[in-house]
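Participant: give me a 3D structure for the following:
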Amino acid sequence: MSITQSPYVRCFWTGSLYLTNGKVMPIHCTHISTKMIEVEAPTGLEGSKMVKLELKAMHEGERKLIKVLCDPDLDIFNEHNKHYIKLKYHTISDKDVAFIKDFVEAHE
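Facilitator: Now for the predicted structure:
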């Protein structure tokens, strides 16, 4: 059912992933839950043990810039010549979690 005992849904939000080496890359979300997120990126994590994620989120006409510190869980080079990256939330605001929860519940 889920990727960390919390419902997750398809998501197409875009944003940026900031690596610890200073590199910033565009990403798009593939799945999201209140515990973790899966994104597709043009390159891998390059050894980053923690990353900053900024998502341009939208739900029911409301736009929000979600900022999260994440712990990488998985980085796989996929069949689309992109990196499929699973990230667990390390630090996220309660307001951002509530926004994601509303989105997930609406799309379950």
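Participant: please count neighbours and contacts with C-alpha atoms only from this point.
Facilitator: Fine.
Participant: name the residues of the strand ranked longest in the chain that are buried.
Facilitator: Counting residues, the longest strand in the chain under DSSP state E turns out to be strand 62-77. Residues of strand 62-77 classed as buried by neighbour count (16 or more other Cα atoms under 10 Å): 66-72, 75.
Participant: looking at those, which is nearest Ser16?
Facilitator: Ranked by distance to Ser16 (Cα to Cα), the buried residues of strand 62-77 are led by Lys67 at 9.7 Å.
Participant: residues in contact with the host helix or strand of Leu87?
Facilitator: Taking DSSP states H and E as the criterion, Leu87 maps to strand 83-91. Strand 83-91 is contacted from outside by 35-44, 68-78, using Cα atoms under 8 Å, 6 or more residues apart in numbering.
Participant: quick one: the strands in this structure?
Facilitator: 9-10, 14-18, 24-32, 36-41, 51-59, 62-77, 83-91.
Participant: sequence B follows; please return its structure for comparison with A:
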Amino acid sequence: MTKHSSPYVRCFWTGTLYLTNGKSAAIHCTHISHNLVEVESPFGLMGSKKVKLELNAIHEGKQATIKAICIPSADILNEHDKHYIQMQFHSIAEKERAFIDTFVKARS
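Facilitator: Here you go, the predicted structure:
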């Protein structure tokens, strides 16, 4: 199991994952932290070294669209024939990271 330096919490936000080959997938987030995010996707990375992630985030009635460039570290086919993809945030706005940090802190 991977050890995380910041709390890693369950997350059910939906969004879109954009691959470098032009494909996009409707995804949902399963876990999130200050540096990492895990999503479930209907298909894998198809060789993408970086991906664009957009999440429709909500916390305590406030909504935000989280947009980030991520570097994938794992793509695992799960028992539901979905791809479980773990990624590290590479490029994300401070305002969006602060929204994530507030969400994580409230759940840890």
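Participant: once you drop chain neighbours, what's closest to the residue positioned nearest the centre of structure 1?
Facilitator: Closest to where the C-alpha atoms of structure 1 average out (Cα atoms, centre = their mean) is Ile37, at 3.7 Å. What sits nearest to Ile37 of structure 1 in space, not counting adjacent residues and going by Cα to Cα, 6 or more residues apart in numbering, is Leu87, at 5.4 Å.
Participant: contacting residues around the residue nearest to Tyr18 of structure 1 when sequence neighbours are not counted?
Facilitator: The shortest distance from Tyr18 of structure 1 to any non-neighbouring residue, by Cα to Cα, 6+ apart, is to Val24 (4.6 Å). Remark: with contacts taken as Cα under 8 Å, 6+ apart, Val24 of structure 1 is in contact with 16-18.
Participant: repeat that for Leu74 of structure 1.
Facilitator: Going by Cα under 8 Å, 6+ apart, Leu74 of structure 1 touches 84-87.
Participant: now the terminal residues of stretch 27-45 of structure 2, how far apart.
Facilitator: Length of stretch 27-45 of structure 2, first residue to last, Cα to Cα, to the nearest Å: 12 Å.
Participant: returning to what we had before: from the contacts of Leu74 of structure 1, which is closest to Val97 of structure 1?
Facilitator: Leu87 (14.7 Å).
Participant: next, count neighbours for the closest residue to Asn81 of structure 1 other than its chain neighbours.
Facilitator: Excluding its sequence neighbours, the residue lying closest to Asn81 of structure 1 (Cα to Cα, 6+ apart) is Pro42, at 7.6 Å. Using other Cα atoms under 10 Å, Pro42 of structure 1 has 14 neighbouring residues.
Participant: for Ile27 of structure 1, the count of nearby residues, please.
Facilitator: Ile27 of structure 1 sits with 25 neighbouring residues when counted by other Cα under 10 Å.
Participant: separation between it and Thr14 of structure 1?
Facilitator: From Ile27 of structure 1 to Thr14 of structure 1 the distance is 6 Å (Cα to Cα).
Participant: quick revisit: buried ones in the strand holding Leu87 of structure 1, by neighbour count?
Facilitator: Applying a neighbour-count criterion of 16+ other Cα under 10 Å, one finds 83-89 buried in strand 83-91 of structure 1.
Participant: would you reformat the contacts of Val24 of structure 1 as CSV and include distance to Lys95 of structure 1?
Facilitator: Converted to CSV, those look like this (distance: Cα to Cα, whole Å):
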residue, distance to Lys95 of structure 1
Ser16, 20
Leu17, 20
Tyr18, 21
